[in-house]
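**Q** I'd like to go over a predicted model; first the sequence, then the structure.
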Amino acid sequence: MKKKIVSALMVAAMVVTAFAGCGSDKGGTSTQGGDKTSKSSGKVYMLNFKPETDEAWQDLAETYTDQTGVEVNVLTAADGQYNTTLQSEMAKSDAPTIFNVGNSSAAQTWNDYTYDLKDSELYKHLTDKSLVINSDDKVAAIANCYECYGLIYNKTILEGYCGMDGAVVSSVDEINNFDTLKKVADDINSRIDDINKELGTDLTEAFASAGLDDGSSWRFAGHLANMPLYYEFKDDGCDLTAGEESIKGTYLDNFKNVWDMYVSDSAADPKTLNSGALNAESEFGMGEAVFYQNGDWEFAPLTDEENGYVVTADDLSMMPIYFGVDDENEGLCVGTENYWAVNAKASQEDIDATLEFLNWVITSDEGRDAITNQMGLTAPYDTFTGNYETKNAFAQAANKLMTDGKTSVAWSFNATPNVDDWRADVVSALTAYTAGEGEWDAVKTAFVDGWANQWKIAHEGDAQ
């Protein structure tokens, strides 16, 4: 898929060019124009959070403009640069009218900019009213998708391995705890040549590379780090997504065990994980890896024929990140950090136009098709029925695990204070440890002490 992503470093110099009644420039990062009759005299500017959905949003914006004449701009921030881009864009006179709020901490930061959505059509169509962020007695943001993540796996290859002589397990269903997962991954990684010969595959590793560059490190400083946070918050009886001001790092040894498995059962050089030269999606998509920690948002790019990947939808499934705590009862990590907020400081005309656009997205054939079939997302709205129910194999896996009585892991990382700063310190320590240039204790310090420090900074005005 052709991704039209604007780096945060280029945002300040970027000029968004309008067009009227003509086709969009497919090489750009914004889509707008049209002069047809509209119910609203305002305009819409979306600052998109997810780079992999950029093209679909550009097309939707163009379609809406063609149908209504309402000017719609879409700008997509680069991986790991959303907050920087948001701060830059919000300082401009033509600020975004739709922006992403990832958690309660972000909602506090942008509280003055979040319009109350409790009377919106979005809220009325929301199937689970808990999928909102409340701030100062208002609905500050509403989830636009309900996502899951875990261990993506190539079930065709894994099932083939299970049928080989000497395999650790004879069925994928037997992989239901960390110890078994590690034994399987270790065995696959040690028998690459034998597996390729017997199955006709092109494997190079059990796990796709665990990149620690800005475009990938969130998978580990965010999504893998969620696991020890979740289990500790659960032990402490606190709100699983609001968290607490101090953590002990009770389950960091489990984090280390999983991380060490990712690194040792991959072909990537541990010293180059932060180089930016690795592409885990491509490794998995080309059939070079059996396992790949990521989420259901990967279904669309992995099955997009334009990417040239060899995997198909029939090859794809997902299992939990078995963590060695309550594995037999564990489901996938289910939640979201994708919440639409509407800029309260925009003009009322632009607010009205923005709300109309978002309602069109979740009710029109074009919008629902884009979200379900092009972006591969699961939307939490009652309008997504029939042909617009999820076809995403990973979301289907999450639903099956829930039906089987497994407990979904909450997105506890949504509680992370000053998320970018905290994650950056964890990544720095993790990079040094993995390259053999630092100790694991430094990771613990960044994780535990860093949390307390960032929490204090993020909440220093709460008592005033």
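**A** Here it is on my side, so go on. Numbers count the residues shown, from 1 in each chain.
**Q** switch to C-alpha atoms for all contacts and neighbour counts from now on
**A** Fine.
**Q** what ranges do the strands span in the protein?
**A** Here the chain has its strands, by DSSP state E, at 44-48, 72-76, 98-101, 132-135, 138-143, 147-154, 205-207, 289-295, 316-319, 330-335, 339-342, 407-409.
**Q** Kindly compare burial across the ones you listed and name the winner.
**A** strand 205-207 (a mean of 29; mean count of other Cα atoms under 10 Å).
**Q** neighbouring contacts of that one?
**A** For strand 205-207, contacts defined as Cα atoms under 8 Å, 6 or more residues apart in numbering pick out 185-186, 188-189, 192, 262-263, 265-267, 288-292.
**Q** still on that earlier bit, format the strands of the chain as CSV; extra columns: distance to residue 224.
**A** Formatted as CSV, the strands of the chain follow (distance: least, Cα to Cα, whole Å):
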stretch, distance to residue 224
strand 44-48, 24
strand 72-76, 25
strand 98-101, 21
strand 132-135, 23
strand 138-143, 22
strand 147-154, 9
strand 205-207, 14
strand 289-295, 9
strand 316-319, 14
strand 330-335, 10
strand 339-342, 21
strand 407-409, 11
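**Q** Looking at those, which is nearest to residue 392?
**A** strand 316-319 (9.4 Å; Cα to Cα).
**Q** and the closest residue in space to residue 432 that isn't next to it in sequence, how far is that from residue 212?
**A** Nearest residue to residue 432, sequence neighbours excluded (Cα to Cα, 6 or more residues apart in numbering): residue 438, at 4.7 Å. Distance, residue 438 to residue 212, by Cα to Cα, to the nearest Å: 15 Å.
**Q** Of these two, which one has the most company?
**A** Remark: of residue 438 and residue 212, residue 212 carries more neighbours, 24 against 15, as counted by other Cα atoms under 10 Å.
**Q** so what's that one closest to, chain neighbours aside?
**A** That would be residue 274: by Cα to Cα, 6+ apart, it lies 4.4 Å from residue 212.
**Q** Would you mind confirming that the one you found makes contact with residue 210?
**A** No. Taking contacts as Cα atoms under 8 Å, residue 274 lies outside contact range of residue 210: 9.1 Å.
**Q** Included below, for side-by-side comparison, is a second structure:
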Amino acid sequence: MEKFKWNYAFLFAMILMLGACGNSGDAGGSVSEETEGGGTEGESVTIDLYQFKVEFKEQFESLVAQYEEENPNVTINVETVGGGNDYGATLKSKIASGNEPDIFNIGGPQDYEDHKDRIAPIEDSEAADAALEGTLDSVTVDDQIYGLPYNLEGYGLIYNKAIFEEAGINPDDLTTMEDLQGAVDTLDGMKEELGLDAVFAFPGKERWVYGNHSSSSFLAPEFNDSVLEAFESDTVEFELSDELKNYIDMQVDYSEQPVLSLDYSQQVEALYSMEKVAMIQQGNWAYPSIEQIAPEVAENSGIIPIPVAGEAKMPVGVPQYWVVNSGAEDNVQEAAVDFLDWMYTSDAGKEVVLNDFNFIPAYEDYDTSQISDPLSQEIYEYSEEGNTSGWVFLGYPTGFSEETFGDNVQQYISEDITWEEVVENSKAYWEENR
């Protein structure tokens, strides 16, 4: 009996000790007493951050190091997963493993719905107060803000200005699908003269390129360019199905082959940057990769909208939002918001956001004349003119863009199914999962 009492007392003591050291929630960050040095109320804070943007991984880690130097009581562990990996799927796996991050990314209303039980409201945030009008709509529920926008991005057809000029093509004239087809035919007929292997590099391996971006351009009109309208819709009609098919067919037919094994790196770095193709569908996020490989090509690149229904509007939106895990300790949540505020509102942070990240800021009080790369400059000009369309793919049902539409397009390219089956399968999935 005495042995039982001693074990019980030992167990009780251990429980108390573990309770004092552990988190109040399931997230990975922690708070401990700081015996030396600075820090809020003498506490040391560790934040586990899980983010999707591989294009600025090194620059972001450098910014984090700068913040840690200014705030020696804060440690931020950064893990980046994206590019060829499905960030949303890896995030779910990470959460299922019990190793939840304190800061992570969501894309919009559908992602919020999927993770709302672990997303904390963003309170007393300078960045939230500075966010541009409309950029918080996708993460505002019952007048409460749940996320902070990364930046503004746009995508379309990135083209080589020198190649277009040599071929006698004026990019401003490519406002319809017929115009684009004419330019493609011209480039295809001059491949040897222009030193091209193909007109396009269509990354068939990357379902997000056409599953998210191509589809969104041609579905946006039926949802009035509204991600919230797409999110609230029980059905999708594919009203511009024929145009979408023609657009994908054009890229596949005039692309470097085989398209289904062609990935983002090959598309952007090996083919476009090396001037082996004239055009690629990508966004301004690709600029740093192009610039690293071929600075002259990067500086001589332009971007035009994908022509849709006779109009040339640039798709511009917020790619992802930073959110804070509600399972983290209160001090970790507070420190997480402090870091995000510093990144977007401090002078040091804004300098990095503009000149190292090459972001189009989604916040006020930035000197937008410093937007450094030509792709972002053009996209910003479209935004200033209001000549944009919405990113409705962020309102798709979970699994629609890549696992359903994207996978079906791959089967279509392989000639395993017809285009009609692509559309019908995608419609059925939307209705069943909305």
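**A** The structure has been received and is ready for your questions. Keep in mind that this is a model prediction, so the values were computed, not measured.
**Q** quick one, helices of the stretch 201-350 of structure 1?
**A** Secondary structure of the stretch 201-350 of structure 1 by DSSP state H, counting those that start in this stretch: the helices cover 218, 226-236, 252-264, 280-285, 299-303, 348-363.
**Q** Can you say which of those is nearest to residue 115 of structure 1?
**A** The nearest among these, by Cα to Cα, is helix 348-363 at 8.6 Å.
**Q** which residues in structure 2 does that closest one match up with?
**A** Using TM-score structural alignment, helix 348-363 of structure 1 lines up with residues 330-345 of structure 2.
**Q** what about that stretch, how far off from structure 1?
**A** Compared with structure 1 after fitting, stretch 330-345 of structure 2 has a mean deviation of 1.1 Å; criterion: mean Cα distance after the TM-score superposition for structure 1.
**Q** Structure 2: which residue goes with the residue nearest to residue 432 of structure 1?
**A** Per TM-score structural alignment, residue 438 of structure 1 is aligned with residue 417.
**Q** for residue 273 of structure 2, what are its contacts?
**A** Applying Cα under 8 Å, 6+ apart, the residues contacting residue 273 of structure 2 are 290, 293, 294, 297, 298.
**Q** Looking at structure 1, which of those hold up?
**A** Here is what carries over to structure 1 from the contacts of residue 273 of structure 2, by both residues aligned by TM-score structural alignment, their matches' Cα atoms under 8 Å: 290, 294.
**Q** Using ChimeraX, define a selection of the buried residues within the contacts of residue 273 of structure 2.
**A** Entered in ChimeraX, the line below selects the buried ones among the contacts of residue 273 of structure 2, by 16 or more other Cα atoms under 10 Å:
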select :290,293,294,297,298
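**Q** from the contacts of residue 273 of structure 2, which is closest to residue 330 of structure 2?
**A** Distances from residue 330 of structure 2 to the contacts of residue 273 of structure 2, taken by Cα to Cα, are shortest for residue 290, at 41.4 Å.
**Q** Apart from its chain neighbours, what residue comes closest to the aligned residue in structure 1 for the closest one?
**A** By TM-score structural alignment, residue 290 of structure 2 lines up with residue 302 in structure 1. Nearest residue to residue 302 of structure 1 in three dimensions, chain neighbours excluded: residue 285, at 5.9 Å (Cα to Cα, 6+ apart).
**Q** quick one: what's aligned to the one you found in structure 2?
**A** Match for residue 285 of structure 1 (TM-score structural alignment): residue 273.
**Q** before we move on, back to that, which one, of the strands of structure 1, ends up nearest to residue 175 of structure 1?
**A** Nearest to residue 175 of structure 1 among the strands of structure 1 is strand 316-319 (8.8 Å), distances taken as Cα to Cα.
**Q** these two touch, right, residue 434 of structure 1 and residue 270?
**A** Yes. Taking contacts as Cα under 8 Å, residue 434 of structure 1 lies within contact range of residue 270: 5.9 Å.
**Q** Quick check: neighbours shared by the two?
**A** With Cα under 8 Å, 6+ apart, residue 434 of structure 1 and residue 270 have common neighbours residue 263.
**Q** What residue in structure 2 is paired with residue 232 of structure 1?
**A** By TM-score structural alignment, residue 232 of structure 1 lines up with residue 222 in structure 2.
**Q** do residue 141 of structure 1 as well
**A** Counting by TM-score structural alignment, the partner of residue 141 of structure 1 is residue 147.
**Q** what's the spacing between its match and residue 122 of structure 2?
**A** Counting by Cα to Cα, the gap from residue 147 of structure 2 to residue 122 of structure 2 is 6 Å.
**Q** One more: residue 177 of structure 2?
**A** In terms of Cα to Cα, residue 177 of structure 2 sits 43 Å off from residue 122 of structure 2.
**Q** Please convert the helices of the stretch 201-350 of structure 1 to a markdown table, extending it with distance to residue 383 of structure 1.
**A** Shown next, in a markdown table, are the helices of the stretch 201-350 of structure 1 (distance: least, Cα to Cα, whole Å):
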| stretch | distance to residue 383 of structure 1 |
| --- | --- |
| helix 218 | 31 |
| helix 226-236 | 31 |
| helix 252-264 | 39 |
| helix 280-285 | 31 |
| helix 299-303 | 21 |
| helix 348-363 | 6 |
